[in-house]
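A.B. asks: sharing a model prediction with you, sequence too.
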Amino acid sequence: MKPTKPQEPYFVGIDIGGTNVKVGIVDDAGQTLAFCKTSTDVPSGVEAGLKNIYQAIDDALADCRLTMDDIKAIGIATPGTMDIPGGKLVDPPNLPTWKGFPIRQTVCDHYGGKPTIYQNDANAAAYGEYWIGGAREAHSLVFWTLGTGIGCGIIIDEMIIEGRHSHGGECGHIVIQMDDGRLCDSGQYGTLEAYAGGTSLVKRCQEQLDAGRESVLNDMLQQGQELTPLLISEAGEQNDELATELIMESARCLGVGTTNLMHTIDPDMVLFGGAVTFGGKGTAQGDRFLQRIREEVQQRAFSVPYENTIIDYAELGADAGYIGVAGCARLACLKAE
């Protein structure tokens, strides 16, 4: 998107993760006017985290020479589980000290009643891609975010699928293996995340190494490196047989999950983002990973959705969350007018 002169009104987007918080000042066209990153400081509790967030907002506003009086609304995104209408976290695994915290009202009150909305982080990132990212020309989107686990956001004609109980779009937990499925960190068996999430990738790799599989990863681990999705990706870039096999198996499973959603929602576009995309768009391994997903979809999907659904990588990267939740705040304001 070509940069233009900042367009009023302005919004604050807050993307809260288990380690860091990203804060952005975003204009009406989705442009980031200022950005600040700070620590969530989970061990110190929610008050410490909020103190960091408020300071980051102040710093970002100062960077673009604005004050909170110039801000029309605030958007906050956190990982689940959550009560979106109630504006509170329920029992988020990545934020254990924030359990049950009414974050929307707390931030709203801190800023004198400034309109504040609350959203799931994957939904927010999906909306960012839908608003100004890779799906800006689409009417409907399935957005997969690949990291330690697997998140998903679904947008249909500006509407985020939140569900009646704030669990809509939790598609990393769809079941792809009914019998003797792998155990997911959520406690469920046979889920997509249990087969294609970053944590699962590491577990599957360690099982193969323990079973005696040859791999350059053995040498890397003997040198003191930690087994991570990134290390497996690096081994794959060296054409390591085990690493490539594991990465392509993750892609196959994502193809199964994608087919399920295509047959449920029939979207214009399916996008993949997050840290575990194995180099992403424009890299040899990233392109092979995406192509393997497409091949699995081709084998399993009806021909019409397969031939007409765009399957690609997302564009906004790590900025999608705070841009998207600022966009959600903007959307709420438009609906209220």
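C.D. replies: Sure, I can see it.
A.B. asks: every contact and neighbour count from this point should use C-alpha atoms.
C.D. replies: Will do.
A.B. asks: tell me which stretches of this protein form strands.
C.D. replies: For the chain, the strands defined by DSSP state E occupy 10-16, 20-26, 32-39, 71-78, 82-83, 88-89, 116-120, 140-146, 150-156, 159-160, 269-273, 310-313.
A.B. asks: of the ones you listed, which is nearest T228?
C.D. replies: Closest to T228 of the strands of the chain is strand 140-146 (CA to CA; 13.8 Å).
A.B. asks: mind giving me the packing neighbours of that closest one?
C.D. replies: Applying 3 or more CA pairs under 8 Å, 6 or more residues apart in numbering; DSSP states H and E, we find strand 140-146 packed against helix 121-132, strand 150-156, strand 269-273.
A.B. asks: and it, how far out from the chain middle?
C.D. replies: Centroid separation for strand 140-146 versus its chain: 8 Å, with CA atoms, centre = their mean, to the nearest Å.
A.B. asks: now do that strand against strand 269-273, angle only.
C.D. replies: Angle, strand 140-146 to strand 269-273, by axes from the mean of the first three to the mean of the last three CA atoms, to 10 degrees: 20 degrees.
A.B. asks: list the buried residues for strand 140-146?
C.D. replies: Neighbour-count burial for strand 140-146 flags S140, L141, V142, F143, W144, T145, L146 (criterion: 16 or more other CA atoms under 10 Å).
A.B. asks: save those residues as a markdown table, and put in distance to E170 too.
C.D. replies: Formatted as a markdown table, those follow (distance: CA to CA, whole Å):
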| residue | distance to E170 |
| --- | --- |
| S140 | 17 |
| L141 | 14 |
| V142 | 11 |
| F143 | 11 |
| W144 | 10 |
| T145 | 11 |
| L146 | 13 |
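A.B. asks: returning to what we had before: for the strands of the chain, which one sits closest to G197?
C.D. replies: Of all the strands of the chain, strand 150-156 sits nearest to G197, with 5.5 Å by CA to CA.
A.B. asks: contacts for that closest one?
C.D. replies: Strand 150-156 is contacted from outside by 122-127, 130, 139-145, 160-161, 169-172, 192-193, 196-197, 267, using CA atoms under 8 Å, 6 or more residues apart in numbering.
A.B. asks: try this one next to it:
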Amino acid sequence: MADQAQFVGLDVGGTTMKAAVVADDGRPLSKPVVMDTNPERGQDEGLATMCETIRRAVAAAGITLADVTAIGVATPGLGDIRKGLIIDPPNLKPWKNVPVRDHIARAFGKPTAYQNDANAAAYGEFWVGAGRGAKSMVLFTLGTGVGGGIIIDHKIIEGEHSHGGELGHLRIAMPDVGRQCGCGARGCLEAYASATNVVRRAREDMAWWRGPASRLRDYYTATDEDFTAKVIFDLAAAGDELALKVVDDTAYYLALGACAATATVDPEMIVFGGGMVAAGEWFRSKIEGYVKRFGLPYPTKSVKIAFASLGSDAGFIGTAGCARLLAHSK
């Protein structure tokens, strides 16, 4: 492939969508273009907004559509990756059975790759982020939920039904007594370690805490907008013992998920992304300590535990990388 190959990556979210042109070496050629998704306006307008975001990204890069080799699109929620369909995404209601890949391909006359957003972010980190140079990597994304992606030798493990890498639904507690997950089941990792559930666990811990006075109690009746995982991690970093307990428990739960992934995939690296990784090395080392303690001895002895490095750019960079994979396969 020519050195000047360039790829558009579009990362669609429930609130906004973001796109940029990315070079063959993974460098974005401009700042990403961001547009409101407005899913409530319907899928036809959503598809039109996707196309406009792509056009603006091409213009921002100072190139023309003729210079684009391929396009990648990633969306959240339930989809059929092989067919390029958004099926029934919770964050994009009322969209259903949207042929996003084929629509984009027809609109621009370019080869178009379609991927789940967490898989795309995982590929971005693998390609040019924290996992650069690794042969295999598992990514856990920590946000409102817990997502993930598994990459082995530049191949995204999609699974037979497009549900490979749904790491937030690894069971880390007994399904009849574990915490309730948003998926309806009990005991999922997401029910313990998402940013939303870190806050919920903190509220629950306040009810029985008999240790030293904690500033977390100041947030007991605060709204979820004011009482966030960041508040908990900041107080923990300042030495608040109850906040430290909540953070330590979070590291423990994430390590259980990492141990399950290690036993299944035996990756070279396990990477964590999302807002909580802003806590830095002390939190990463807590997770690593539990992984080494509870994981299978041989693989966990050598697996590298790292935090993601691309931030919110991982989605569109990884999606462009998926377009690059498609182009290289032809």
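C.D. replies: On my side now, so go ahead. All of these numbers come straight from a predicted model, not from anything done at the bench.
A.B. asks: quick one on the thing from earlier: just say which of the helices and strands packed on strand 140-146 of structure 1 is most tucked in.
C.D. replies: Among those, helix 121-132 has the highest mean neighbour count (mean count of other CA atoms under 10 Å), at a mean of 28.
A.B. asks: about what we covered before: so which of the strands of structure 1 is nearest G324 of structure 1?
C.D. replies: Nearest to G324 of structure 1 among the strands of structure 1 is strand 10-16 (7.5 Å), distances taken as CA to CA.
A.B. asks: that closest one vs structure 2, average offset?
C.D. replies: Here strand 10-16 of structure 1, set against structure 2 after superposition, deviates by a mean of 0.6 Å using mean CA distance after the TM-score superposition for structure 1.
A.B. asks: please apply the same query to stretch 122-130 of structure 1.
C.D. replies: Once the two are superposed, stretch 122-130 of structure 1 sits an average of 0.9 Å from its aligned residues in structure 2 (mean CA distance after the TM-score superposition for structure 1).
A.B. asks: residue range for that stretch in structure 2?
C.D. replies: Residues 118-126 of structure 2 are where stretch 122-130 of structure 1 lands when matched by TM-score structural alignment.
A.B. asks: rebuild the strands of structure 1 as CSV, extending it with distance to F302 of structure 1.
C.D. replies: Formatted as CSV, those follow (distance: least, CA to CA, whole Å):
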stretch, distance to F302 of structure 1
strand 10-16, 37
strand 20-26, 40
strand 32-39, 40
strand 71-78, 35
strand 82-83, 35
strand 88-89, 39
strand 116-120, 31
strand 140-146, 17
strand 150-156, 20
strand 159-160, 25
strand 269-273, 15
strand 310-313, 14
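A.B. asks: closest one to A60 of structure 1 among those?
C.D. replies: strand 32-39 (5.3 Å).
A.B. asks: tell me the helices and strands packed up against that closest one.
C.D. replies: Strand 32-39 of structure 1 sits against strand 20-26, helix 46-63, with contacts defined as 3+ CA pairs under 8 Å, 6+ apart.
A.B. asks: and it with helix 46-63, angle?
C.D. replies: Taking the same axes, to 10 degrees, one finds strand 32-39 of structure 1 and helix 46-63 inclined to each other by 150 degrees.
A.B. asks: what are the contacting residues of strand 32-39 of structure 1?
C.D. replies: Here strand 32-39 of structure 1 makes contact (CA under 8 Å, 6+ apart) with 6, 19-27, 49, 52-53, 56-57, 59-61, 63-64, 323.
A.B. asks: please spell out the PyMOL selection for the buried subset of those residues.
C.D. replies: Per 16+ other CA under 10 Å, the buried members of the contacts of strand 32-39 of structure 1 correspond to this PyMOL selection:
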select buried, resi 20+21+22+23+24+25+26+27+49+52+53+56+57+59+60+61+323
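A.B. asks: what is the burial count for the closest residue to T112 of structure 2 other than its chain neighbours?
C.D. replies: What sits nearest to T112 of structure 2 in space, not counting adjacent residues and going by CA to CA, 6 or more residues apart in numbering, is I71, at 4.7 Å. By other CA atoms under 10 Å, 30 other residues sit near I71 of structure 2.
A.B. asks: now do A211 of structure 1
C.D. replies: Residues lying near A211 of structure 1 (other CA under 10 Å) number 9.
A.B. asks: gap between it and L242 of structure 1?
C.D. replies: Applying CA to CA, to the nearest Å, the value for A211 of structure 1 to L242 of structure 1 is 12 Å.
A.B. asks: and what of I156 of structure 1?
C.D. replies: In this view, I156 of structure 1 and L242 of structure 1 are 39 Å apart by CA to CA.
A.B. asks: ok, T32 of structure 1 next?
C.D. replies: Distance from T32 of structure 1 to L242 of structure 1, counting by CA to CA: 41 Å.
A.B. asks: neighbour count for those two, which is higher?
C.D. replies: The neighbour count for T32 of structure 1 versus L242, taken as other CA under 10 Å, is higher for T32 (23 against 20).
A.B. asks: that one maps to what in structure 2?
C.D. replies: For T32 of structure 1, the aligned residue in structure 2 is P28 (criterion: TM-score structural alignment).
A.B. asks: what's near enough to touch the residue mapped onto A195 of structure 2 from structure 1?
C.D. replies: Under the alignment (TM-score structural alignment), A195 of structure 2 pairs with G198 in structure 1. Neighbour list for G198 of structure 1: L146, G147, T148, G149, T228, P229, V276 [criterion: CA under 8 Å, 6+ apart].
A.B. asks: how many neighbours does the last one have?
C.D. replies: The burial metric for V276 of structure 1, expressed as a neighbour count using other CA under 10 Å, is 23.
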